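In: Have a look; sequence and predicted model below, questions after that.
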Amino acid sequence: MFNNKTRNQHYVSQVEQKLNSINPSLNREKRRIFEFEILDRQQNSFKLTDKSGVRIEKNLSISDLYTFDILNDSIRTNFENFFKKFEDRVEVLTSNLQKKLELKEDISEQEIIDLVNAKFLNFLRNPL
């Protein structure tokens, strides 16, 4: 379960970035998210780093962040497969909620609780 080839590991999951991206319906390689550079914290001054956004695949990630053993050049022991379960759940629950909102359908309390729990567990992986 813990052995895989993933080296580039996101501390803010790709699914969270995707859900907040410029166009979430694009395929994985083309998804972009806006990135801002803080110019002055005291004055709340910032600027957009690239008007077309930055690619999510390499954004908010560090090589081997969650790796606790490198078996060889390609196989690592890390938590990526474990984290993916939470990411997938966040995406499904969020999509279901969005569809219900669009269709003006009732949303159950349990659906909200499930989404908050999944997002919280996904949030805990952020080391910063």
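Out: Okay, I see it.

In: alpha carbons only for contacts and neighbour counts from here, please
Out: OK.

In: which residues in this structure form helices?
Out: Secondary structure of the chain (DSSP state H): helices at 14-19, 80-102, 109-123.

In: ok, second structure coming up, stack it against the first:
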Amino acid sequence: MLQVYRYDEDLLFVEPVIVTEMDEAGNYVIPADCTEVELPDSPSLFKPKFDSTAQTWIESATKEEIDAILNTGEVEESPVRLLQEQNALLLSQLAETQQQSEEQANMYAELIMSLTEKGVL
């Protein structure tokens, strides 16, 4: 597997893509609208654009666009962050359900013990 980076007709970043297809020589078949060049971590880019001549990612957002994003906090939340939040919520719900199940089991055991002591069972 190989991760590549897809860009649109304006060379703006679209999404990461996993490539698994290989040719007869054993090389990965990279789609025409993708590159192996990784997006930079530092500094990160607001609106990455691929410079095919320099084989690098550049910032294409204007100063006004960057300021607007920073001032309004409207940075698109990453899918990974959303999944982390959903996972935390599900883990919390699971813990609550397990606690309720344990409480019900204890209550059931106490009820059986009480009925046994009174000779009902």
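Out: Okay, I see it. All figures in this text were calculated on a predicted structure; none of them were measured in a lab.

In: Need the TM-score between these chains.
Out: Here the TM-score for the pair of chains, by TM-score structural alignment, normalised by the length of the second structure, is 0.24; 43 aligned residues with a CA RMSD of 3.8 Å.

In: In CSV: the helices of the first structure, plus distance to Glu37 of the first structure and mean neighbour count.
Out: Listed next are those as CSV, based on distance: least, CA to CA, whole Å; neighbours: other CA atoms under 10 Å:
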stretch, distance to Glu37 of the first structure, mean neighbour count
helix 14-19, 17, 19
helix 80-102, 27, 15
helix 109-123, 23, 15
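
In: Same list, those helices, but as CSV with distance to Leu39 of the first structure please.
Out: Output for the helices of the first structure, formatted as CSV (distance: least, CA to CA, whole Å):
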stretch, distance to Leu39 of the first structure
helix 14-19, 23
helix 80-102, 32
helix 109-123, 27
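
In: I'd like to know which of the ones you listed is closest to Asn8 of the first structure.
Out: Proximity to Asn8 of the first structure, assessed across those by CA to CA, is greatest for helix 80-102 (9.8 Å).

In: Kindly calculate the angle that the closest one makes with helix 109-123.
Out: If you take axes from the mean of the first three to the mean of the last three CA atoms, to 10 degrees, helix 80-102 of the first structure sits at 140 degrees to helix 109-123.

In: helices and strands around helix 80-102 of the first structure, which ones?
Out: In terms of contacts (3 or more CA pairs under 8 Å, 6 or more residues apart in numbering; DSSP states H and E), helix 80-102 of the first structure is packed against helix 14-19, helix 109-123.

In: and the longest helix for the second structure?
Out: The helix that spans the most residues within the second structure, counting by DSSP H, is helix 79-117.
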